[in-house]
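> Sequence and predicted structure are below.
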Amino acid sequence: MNPATVAEAVALARAIVLATAQARVVEIAIAPPAVALLAVRDAIAASDVTLAVQDVHEHEKGAYTGGISAAMLRGIVTYVIVGHSEVRRDRGDTDARVNAKLRRALDAGLRPILCVGEMLEVRHSGRADEFVRGQVRAALSDVAMGQASRVTIAYEPIWAIGTGVPAHGEDARTTIAAAREEVGVLFGAATAHAVRMLYGGSVTGESIAEFAEQPGIDGALVGGASLVSDEFARICAAVGVARTRA
């Protein structure tokens, strides 16, 4: 629930637009709280920054008080985050529900950002890659071949989110490679190559280079650091530098 008010969300969006004005090598999307979407959309309209929403309802329509359908978001946002670990934890989102949300977003012409990631005990048991592949497989079930390349996958190890303890770059690289390989199994090599892969989990301007320079990591899903425009700009700049070297 950050920023705390619509006014704060608008101010932050404007600050991000200014701070990232030179970061044109990378695509930048921001995901304010749903109540701020329209105001933020207007605030960034003259910029290259795009808009995302933090979640979406799994049903297209119906009596679901408080729900926001993908159809409602059409024309407002470009991206829809689905499967974030906090939503899985706090709202009980199962793999099946994440799959439904992802498919609703695709059907509405939106671009899902699918979040996947393991708990610490799974990482310690050596099953992280297997676990994440299973999440990818479940989330992309029944997705049409022609739609799969519009999905972005964000690897966010649960134990690294908001803890200040990011994963090691090499660990992130291998797990993201496993996720991409699973996309290839499901949809073929061309789609696996087209799908963008992000790292998320205590990303800062200081830590991002370790991930952005890894082959196969295309960018970052930024949490707390995105609430400070200059810090967010540092992250965007580092990703841009890594992309120009790739």
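Everything's here; your move.
> When you work out contacts or count neighbours from here on, use the C-alpha atoms and nothing else.
Fine.
> Could I get the contacting residues of the residue sitting furthest away from the middle of the chain?
Within the chain, residue 63 marks the point farthest from the mean C-alpha position, 28.0 Å out by C-alpha atoms, centre = their mean. Residue 63 makes no contacts at all, as judged by C-alpha atoms under 8 Å, 6 or more residues apart in numbering.
> Counting residues, name the longest helix you see in this structure.
helix 169-187 (DSSP state H).
> what are the ranges of the helices in this protein?
In the chain, the segments counted as helices under DSSP H are 6-19, 37-43, 70-73, 85-91, 95-107, 120-124, 128-139, 169-187, 189-194, 208-212, 229-245.
> Compare these and report which one is nearest to residue 160.
helix 120-124 (8.6 Å; C-alpha to C-alpha).
> Against that first model, consider the following:
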Amino acid sequence: MRQNIVAGNWKMNLTLQDGLALVSEITNMVADEVTGSQVQVVICPPFPFLYSVGKQLPEGSNFHLGAQNCSDKESGAYTGEVSGKMLQSVGAEYVILGHSERRQYFREDDFLLSQKLKAALAAGLKPIFCIGESLETREAEETFDFISKQLKDGLFHLSNEEFAQVVIAYEPIWAIGTGKTATSAQAQEVHAFIREQIARAYDAEAADNTTILYGGSANAQNARELFSQPDVDGGLIGGASLKSRDFTEIIKSF
């Protein structure tokens, strides 16, 4: 059975003190419900907060630590970069790769992301690999061709064993930070297509076991409907993950 996941991407927000207070609120609200449930909660703070936030997550619970990015290099003279091995050493289990903001603002392409995937997997991290189309692409009715190419170029070079460690996040770019959200039917349609592409590239078992998250202005009001779709296994949450009550309501949506 594939894993249900709610991941909170804090992006470049909060101070360490604010972040620790937020984690304390979230864990106090839902720690008992999450422990022993089928839902994993992944908290993805900025790099400087990782160790401190990780130490505050309840041991033995379904709370996990994730990073927002990592280098494609293992080590060396790469000032300002952070390797997968470094992330693993401070307790990170997951890492977000290919977020639309990284692709857009930092010009990360599918080749670079394929190298980052390899590096993250070699360090023992579980990648949350983001894909998704722009409004222009959707309006041109090229969504499926675009996503198929992102999957092929970014992910499908992995072996079966490597691919089994990957979580996919579908994030329609037109719905990130805009307040717009794909309808549950739109999300389900694309998630089902992604699963179909996985089955073709690997096999039906791999497709059925892959967790596919929705990311794109998911919030406390629409999470339950989105998560009720058969191919939507959770969410990669942005702005709502910075509000303890909203984030815990999303977690409870399962």
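The structure has been received and is ready for your questions. Computed from a prediction, not measured in an experiment: that's the story for all the values here.
> List the TM-score for the superposed pair.
TM-score of the superposed chains, computed with TM-score structural alignment, normalised by the length of the first structure, equals 0.93; 239 aligned residues with a C-alpha RMSD of 1.3 Å.
> quick one: contacts for the aligned partner of residue 141 of the second structure in the first structure?
Residue pairing (TM-score structural alignment): residue 141 of the second structure is matched to residue 126 of the first structure. By C-alpha under 8 Å, 6+ apart, residue 126 of the first structure lies in contact with nothing.
> ditto for residue 135 of the second structure
172, 173, 174.
> which bit of the second structure covers the lengthiest strand in the first structure?
Looking across the first structure with DSSP state E, the single longest strand is strand 111-116. Under TM-score structural alignment, strand 111-116 of the first structure corresponds to residues 126-131 of the second structure.
> who's in contact with that stretch?
93-100, 117, 120-121, 147, 150-151, 165-172.
> at 7 Å instead, please
93-99, 117, 120, 147, 150, 165-171 (C-alpha atoms under 7 Å, 6 or more residues apart in numbering).
> Out of those, list just those in strands.
Those of those lying in strands (DSSP E): 94, 95, 96, 97, 167, 168, 169, 170.
> Throw these into TSV and include neighbour count and distance to residue 81 of the second structure, thanks.
Shown next, in TSV, are those (neighbours: other C-alpha atoms under 10 Å; distance: C-alpha to C-alpha, whole Å):
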residue	neighbour count	distance to residue 81 of the second structure
94	29	17
95	26	14
96	25	15
97	26	14
167	23	23
168	24	24
169	28	24
170	24	26
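> measure the residue nearest the centre of the first structure to residue 45 of the first structure for me?
Per C-alpha atoms, centre = their mean, the C-alpha nearest to the average position across the first structure is that of residue 113, at 4.3 Å. Using C-alpha to C-alpha, to the nearest Å, we find residue 113 of the first structure at a distance of 22 Å from residue 45 of the first structure.
> got it, and residue 133 of the first structure?
The value you get for residue 133 of the first structure to residue 45 of the first structure, if C-alpha to C-alpha is used, is 37 Å.
> Which one's more surrounded, these two?
The neighbour comparison of residue 133 of the first structure against residue 45 (other C-alpha atoms under 10 Å) goes to residue 133, with 23 against 11.
> For that one, list the residues it contacts.
178, 179, 182.
> how much space between the second one and residue 102 of the first structure?
Using C-alpha to C-alpha, residue 179 of the first structure is found at 16 Å from residue 102 of the first structure.
> who's more crowded, those two?
More crowded of residue 179 of the first structure and residue 102, by other C-alpha under 10 Å: residue 102, with 30 against 27.
> Which residue in the second structure aligns with the more buried one?
For residue 102 of the first structure, the residue aligned by TM-score structural alignment is residue 117.
> how close does that match get to residue 139 of the second structure?
In terms of C-alpha to C-alpha, residue 117 of the second structure sits 30 Å off from residue 139 of the second structure.
> Same check on residue 236 of the second structure?
24 Å.
> Which one's more surrounded, those two?
Set residue 236 of the second structure next to residue 139 and count neighbours by other C-alpha under 10 Å: residue 236 wins out with 27 against 10.
> picking up where we left off before, so the longest helix of the first structure versus strand 111-116, what angle?
Put simply, helix 169-187 of the first structure runs at 120 degrees to strand 111-116, going by axes from the mean of the first three to the mean of the last three C-alpha atoms, to 10 degrees.
> relative orientation of helix 169-187 of the first structure and helix 128-139 in degrees?
40 degrees.
> In the second structure, what stretch matches helix 169-187 of the first structure?
Against the second structure, the aligned range for helix 169-187 of the first structure is residues 184-202 (TM-score structural alignment).
> Understood, closing this out.
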